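Asker: let me see the structure of the following:
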Amino acid sequence: MKTLLIGILIIAVVLAVISKIHPIGKKVSLYIVLGFIALIMLIPFYMMFVMATHTTSEIYSFPPAMWFGTNIVTNLKNMIQAVNFPLSFLNSCIVTFGNVILVLFFCSIGGYAFAVYQFPGRKVLFAVLLGTMMVPWTAGIIPWFIMMSKLGWLNSFQALIIPSCANAFGIFWMRQYCQNNVPVSLVEAARIDGCSEWTIFFRVIAPILKPAYASLGIMQFVNVWNDFMQPLMILRRPEKMTLPLMLKTMVGDRGTDYGALMFASTCAVLPLLIAFLSASKFFMSGLTSGAVKE
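Answerer: Modelled structure (predicted):
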């Protein structure tokens, strides 16, 4: 550890000297630092992929294995024997995609209304909406559970999809994006041309909101896909379990096959990586939109 700290200190001093010598050196130093940070963030994912190909004894060995093993087929068989992964994967897809689609629809409509329409009490209502974001979700767990029970939504996916389909953060996100990127003159021009309000939204506004859709969609996708607490409280039947609950059942009191668990975790993480990479262009433009005023 002492040698590692000395090495990091020496590298930091060298980068500081390089950045002072020439302007290009400053940019090179910045890229090196960012690359080092990215490497640190990728190490846990890499180790998870590596451990998915090893046995439990190899995972516990020291020093740990840093390269892929040959036990991937056995881990796959053990995972299939332990849990019904395809069914849990399908359940997670139903809950996640159903929630994301509804969130994008209702939050974009709400954000567009707050940004474009002038109606009495708009500022007060938006302030109340922002106030709800300051209340921790855990403070409403018991009322939420009682409400789902009264509606008869226990052991059903409705309780995981519908209540959060118009969340405060999504409306706030869309409202800010609409204010920075949707000209009011464009909406007025569409009205003069005879377009209805729904036609204006779907034919004129929605295409402009693609970066905001991608950003909010990815964030909501990650939150719902990884959610553990709500499914734990609502879903009681094994055939209704989502992936986080299924992974929890693989951890046993009398021993855990960590090779199979890491393989299942890898399969559960891959959709998140694919979703982010497929929409990364729109995601970054959505995050930076409005950051610079011209």
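Asker: C-alpha from now on. contacts and neighbour counts both.
Answerer: Noted.
Asker: can you tell me the SS state at Gln230?
Answerer: helix (DSSP: H, G, I helix; E, B strand; the rest coil).
Asker: tell me how far it lies from Ala279.
Answerer: 27 Å (CA to CA, to the nearest Å).
Asker: equivalent analysis for His54, please.
Answerer: Note on His54: its distance to Ala279, by CA to CA, is 32 Å.
Asker: the two: which is more packed in?
Answerer: Using other CA atoms under 10 Å, the more surrounded residue of His54 and Ala279 is His54, with 26 against 16.
Asker: that one against Gly69, yeah?
Answerer: Yes - between His54 and Gly69 there is a contact under CA atoms under 8 Å: 5.2 Å.
Asker: and the residue most central in space within the chain, what element?
Answerer: Residue closest to the average C-alpha location in the chain (CA atoms, centre = their mean): Val222, at 2.3 Å. Using DSSP states H and E, Val222 sits within helix 210-225.
Asker: list the contacts of that helix.
Answerer: Helix 210-225 has contacts (CA atoms under 8 Å, 6 or more residues apart in numbering) with 92-93, 95-97, 99-100, 104, 170, 173-174, 177, 243, 272, 275-276, 279, 282-287.
Asker: may I see the PyMOL selection of the buried members of these?
Answerer: Buried residues among the contacts of helix 210-225 (16 or more other CA atoms under 10 Å), as a PyMOL selection:
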select buried, resi 92+93+95+96+97+99+100+104+170+173+174+177+243+272+276+279+282+283+286+287
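Asker: now intersect the contacts of helix 210-225 with the helices, please.
Answerer: 92-93, 95-97, 99-100, 104, 170, 173-174, 177, 243, 272, 275-276, 282-287 (DSSP state H).
Asker: what's near enough to touch the nearest residue to Ala16 once chain neighbours are set aside?
Answerer: In space, and not counting its chain neighbours, Ala16 is closest to Ser29: 7.6 Å by CA to CA, 6 or more residues apart in numbering. Neighbour list for Ser29: 15-16, 18-19 [criterion: CA under 8 Å, 6+ apart].
Asker: the helix or strand Ser29 falls within: what's the following helix or strand?
Answerer: Under the criterion of DSSP H and E, Ser29 resides in helix 23-51. On the C-terminal side of helix 23-51, the nearest following helix or strand under DSSP H and E is helix 56-60.
Asker: quick one more, to check against the first:
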Amino acid sequence: MSQAVSDKSIPATRVGRAERARRANQRAGARRRVQRIALHLLLLAGVLVSMFPFYWTAVMATNTTEDMYRNPPALVPGTHLLHNVHRVFQNIDFLGSLLNTVIVSSATTLLVLFIDSLAAFTFAKFEFPGNRMLFRFLLLTLMLPAQLSLIPRFVLMVQIHWAGTLNSLIFPGVANAFGIFWMRQYIQGAVPDELLQAARLDGCGFMRQYWHVALPAVRPALAFLGIYTFITTWNDYAWPLIALINPKKVTLQVALAQLNTAHHTDYSMVMAGTLLAVLPLVVVFILFARQFIRDVMKGALRG
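Answerer: Presented below is the predicted three-dimensional model:
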């Protein structure tokens, strides 16, 4: 009799355990959904906070300065954008300074991508006397404030007769320690030594190894470095202000600073110029970011 009772209790015990496991899985799934929703809400809040300055710039560019001083201030776009843009074109040579900035930023970015990746490839995959010592010395330059080099750099530009030309903005920044460090660290993990050895056996020299083997593998790193370099060069103000001694030949950031006057600043006009200056950066970021994300996803799928 006791044996029969115990036999009946075994299935009941198993059912109870299965029910408890099912309820535990449901509770765990509910917790994961709550955590996922909380994470998405946090990310959404971060996006809204980071996007608000751009929205506020657009609002200020489409209203008047008087609207900004109202209490409460205008929080929706107005109808004065074309008027503010027209005044920007009246007060500064916007198109000329925009062209100068595009030339400087594009040329600097292309040269940085080539020179920094080439130097990083050499540091990462080739052994030569003083390799580590030179790379450590390169990293030490990251600790020096950039402002310390302004005066020596300007004296050098005067001596080679580049002061006041766009060359003084392009060539001093074509090789930087951060870009070489970033590309070296990426190349060490993305380019296998076995692949380079196979390329050497096939008769590839240094430049063919760099161009046909290394560069295709480090396109995500190049995309990031391109975005970083272009934006940094585009937004540079101090060095163009010093190097371009001709007030009629300036970059966009220096030209926008000319909209500020000593006695009165029309913030709606300044914000309209700022909005026009930001739009090319948005386009460049979208183009490079798509390349960056696409190559990263390809690497993840291959892995």
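Asker: what range does stretch 27-42 of the first structure cover in the second structure?
Answerer: Following TM-score structural alignment, the aligned partner range for stretch 27-42 of the first structure in the second structure is 36-51.
Asker: mean per-residue distance, that stretch to the first structure?
Answerer: Following superposition, stretch 36-51 of the second structure is found to deviate from the first structure by 1.0 Å on average (mean CA distance after the TM-score superposition for the first structure).
Asker: and for the one helix or strand Leu9 of the first structure maps to, what's in contact with it?
Answerer: For Leu9 of the first structure, the enclosing helix or strand under DSSP H and E is helix 2-21. If you take CA under 8 Å, 6+ apart as the criterion, helix 2-21 of the first structure is touched by 25-29.
Asker: same check on stretch 70-87 of the second structure?
Answerer: In contact with stretch 70-87 of the second structure (CA under 8 Å, 6+ apart) are residues 56, 58-64, 67-68, 268-269, 272-273.
Asker: for stretch 276-289 of the first structure, same thing?
Answerer: Outside of stretch 276-289 of the first structure, the residues within contact range by CA under 8 Å, 6+ apart are 177, 180-181, 210-212, 214-215, 218.
Asker: ok, of these, which one's closest to Ala82 of the first structure?
Answerer: Nearest to Ala82 of the first structure, judged by CA to CA, of those is Ile218 at 30.2 Å.
Asker: counterpart of that closest one over in the second structure?
Answerer: Match for Ile218 of the first structure (TM-score structural alignment): Ile227.
Asker: tally of neighbours for that match?
Answerer: A count of nearby residues for Ile227 of the second structure, using other CA under 10 Å, gives 20.
Asker: same thing with Pro211 of the first structure?
Answerer: 22.
Asker: also the one 4 residues further on?
Answerer: Residues contacting Ser215 of the first structure under the criterion other CA under 10 Å number 23.
Asker: what does Pro23 of the first structure give?
Answerer: A total of 10 residues lie near Pro23 of the first structure under the criterion other CA under 10 Å.
Asker: against Thr74 of the first structure, how distant is it?
Answerer: 54 Å.
Asker: tabulate the contacts of helix 2-21 of the first structure in TSV, adding columns for distance to Leu87 of the first structure.
Answerer: Listed next are these as TSV, based on distance: CA to CA, whole Å:
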residue	distance to Leu87 of the first structure
Gly25	53
Lys26	52
Lys27	49
Val28	48
Ser29	48
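Asker: make a PyMOL selection of whichever of those residues turn out to be buried.
Answerer: Restricted to buried positions by 16+ other CA under 10 Å, the PyMOL selection for those reads:
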select buried, resi 25+26+29
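Asker: what is the nearest of the contacts of helix 2-21 of the first structure to Phe119 of the first structure?
Answerer: For the contacts of helix 2-21 of the first structure, the residue nearest Phe119 of the first structure by CA to CA is Lys27; the value is 49.2 Å.
Asker: for the closest one, which residues are in contact?
Answerer: Counting by CA under 8 Å, 6+ apart, the residues that Lys27 of the first structure touches are Ser19.
Asker: counterpart of His264 of the second structure over in the first structure?
Answerer: That one, His264 of the second structure, aligns with Gly255 by TM-score structural alignment.
Asker: name the SS class of that match, please.
Answerer: coil.
Asker: try Pro72 of the second structure
Answerer: Following three-state DSSP, the label given to Pro72 of the second structure is coil.
Asker: from Thr55 of the first structure, how far out is the alignment partner in the first structure of it?
Answerer: Under the alignment by TM-score structural alignment, Pro72 of the second structure pairs with Pro63 in the first structure. Distance from Pro63 of the first structure to Thr55 of the first structure, counting by CA to CA: 15 Å.
Asker: looking at these two, which is more packed in?
Answerer: More crowded of Pro63 of the first structure and Thr55, by other CA under 10 Å: Thr55, with 21 against 8.
Asker: from Val83 of the first structure, how far out is that one?
Answerer: 18 Å.
Asker: what of Ile218 of the first structure?
Answerer: 27 Å.
Asker: try Lys240 of the first structure
Answerer: Distance, Lys240 of the first structure to Val83 of the first structure, using CA to CA: 12 Å.
Asker: before we move on, what about Lys281 of the first structure?
Answerer: Counting by CA to CA, the gap from Lys281 of the first structure to Val83 of the first structure is 36 Å.
Asker: and these two? which has more neighbours close in?
Answerer: Legend: neighbour count by other CA under 10 Å for Lys281 of the first structure and Val83, higher for Val83 (16 against 13).
Asker: quick one: that one and Val251 touch, right?
Answerer: No - in this structure, Val83 of the first structure is not within contact of Val251 by CA under 8 Å, at 11.2 Å.
Asker: what residues are up against Asp208 of the second structure?
Answerer: Not Asp; residue 208 of the second structure is Arg. Residues near Arg208 of the second structure by CA under 8 Å, 6+ apart: none.
Asker: could you say which helix or strand holds the equivalent of it over in the first structure?
Answerer: Using TM-score structural alignment, the partner of Arg208 of the second structure in the first structure is Thr199. Per DSSP H and E, Thr199 of the first structure falls inside helix 197-199.
Asker: buried ones in the following helix or strand past that helix?
Answerer: The helix or strand immediately downstream of helix 197-199 of the first structure is helix 206-208, counting by DSSP H and E. Buried residues in helix 206-208 of the first structure, counted by 16+ other CA under 10 Å: 206, 208.
Asker: what's helix 206-208 of the first structure in contact with?
Answerer: Helix 206-208 of the first structure is contacted from outside by 181-182, using CA under 8 Å, 6+ apart.
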